[in-house]
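> missing the sequence, but the structure's below:
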């Protein structure tokens, strides 16, 4: 099993969520995060200057069986991209075991 964590632009979240559902990833957790990026240029919005040092993003945490890793990552890369600095990152790590709290069963079947 794999844990796929993605940090994406908030504006791309709906599109990413729909694309993940289309490929069969029907459960994941997400939350709003703030981070620091490489972009050091200030922006002007409606005449007000603001810093881009603190970047508002959405973080997704997705656990999938090994056979879903590639399609999940490809879907994230394709749908979260705008082609500009600040599109985000995807991290993949191993998950040793999962347990379903309700029944106590363990393993990949708990992801269904």
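That came through, no problem. This one's a predicted model, so the numbers in the text were calculated from it and none came from an experiment.
> from here on, just use CA atoms for contacts and neighbour counts.
Will do.
> and the longest helix along the chain, what does it pack against?
Looking across the chain with DSSP state H, the single longest helix is helix 69-80. With contacts taken as 3 or more CA pairs under 8 Å, 6 or more residues apart in numbering; DSSP states H and E, helix 69-80 sits against strand 2-9, helix 13-22, strand 88-94.
> go again using 10 Å as the cut-off
With contacts taken as 3 or more CA pairs under 10 Å, 6 or more residues apart in numbering; DSSP states H and E, helix 69-80 sits against strand 2-9, helix 13-22, strand 54-64, strand 88-94.
> I'd like to check the angle between it and helix 13-22, please.
Taking axes from the mean of the first three to the mean of the last three CA atoms, to 10 degrees, one finds helix 69-80 and helix 13-22 inclined to each other by 150 degrees.
> how distant is helix 69-80 from the center of its chain?
10 Å (CA atoms, centre = their mean, to the nearest Å).
> ok, and here's another one to check against it:
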């Protein structure tokens, strides 16, 4: 890569997230995961981590009955999607997740954007934006 190409690449990274690495975390409905994966791939952020979680927020509790006993489910099953970006604007990732996860009903989830202080690639030892 020539020196001028490196400068252009560095400029692009700095324009995307002001040279920072961002962690976009979303806690969403499990049935929207496929749409979210597709939306992230379309904006150029195919790398993600998905974790099964449960929690409660504004989504109402569900009442049920099993073997004659009543019970309340107030911890709902969700998935936590994490995506670390440096060369793609975090706002684009947030918009993609929001559009794909939105059903218009309570319990659609939340999205959080956090600054990443340091990133290190295990295999190569690369650090910073090149590790992402």
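Cool, the structure landed. What you see is a predicted model; the values in this text were computed from it and never measured.
> so can I have TSV of the helices and strands packed on helix 69-80 of structure 1 showing mean neighbour count and distance to residue 39 of structure 1?
TSV is the format used below for those (neighbours: other CA atoms under 10 Å; distance: least, CA to CA, whole Å):
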stretch	mean neighbour count	distance to residue 39 of structure 1
strand 2-9	21	14
helix 13-22	16	21
strand 54-64	19	9
strand 88-94	13	12
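> next, format these as CSV and append distance to residue 32 of structure 1.
Shown next, in CSV, are the helices and strands packed on helix 69-80 of structure 1 (distance: least, CA to CA, whole Å):
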stretch, distance to residue 32 of structure 1
strand 2-9, 9
helix 13-22, 11
strand 54-64, 5
strand 88-94, 13
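> which one of those lies nearest to residue 79 of structure 1?
When those are compared for distance to residue 79 of structure 1 using CA to CA, the nearest one is helix 13-22, at 5.5 Å.
> from residue 7 of structure 2, how far off is the corresponding residue of structure 2 for residue 69 of structure 1?
For residue 69 of structure 1, the aligned position in structure 2 is residue 90, judged by TM-score structural alignment. Shown here: residue 90 of structure 2 relative to residue 7 of structure 2, a distance of 21 Å by CA to CA, to the nearest Å.
> the two: who's more crowded?
Between residue 90 of structure 2 and residue 7, residue 90 has the larger neighbour count (other CA atoms under 10 Å), namely 23 against 11.
> and of the helices and strands packed on helix 69-80 of structure 1, who's closest to residue 107 of structure 1?
Proximity to residue 107 of structure 1 (CA to CA) singles out strand 54-64 among those, at 11.1 Å.
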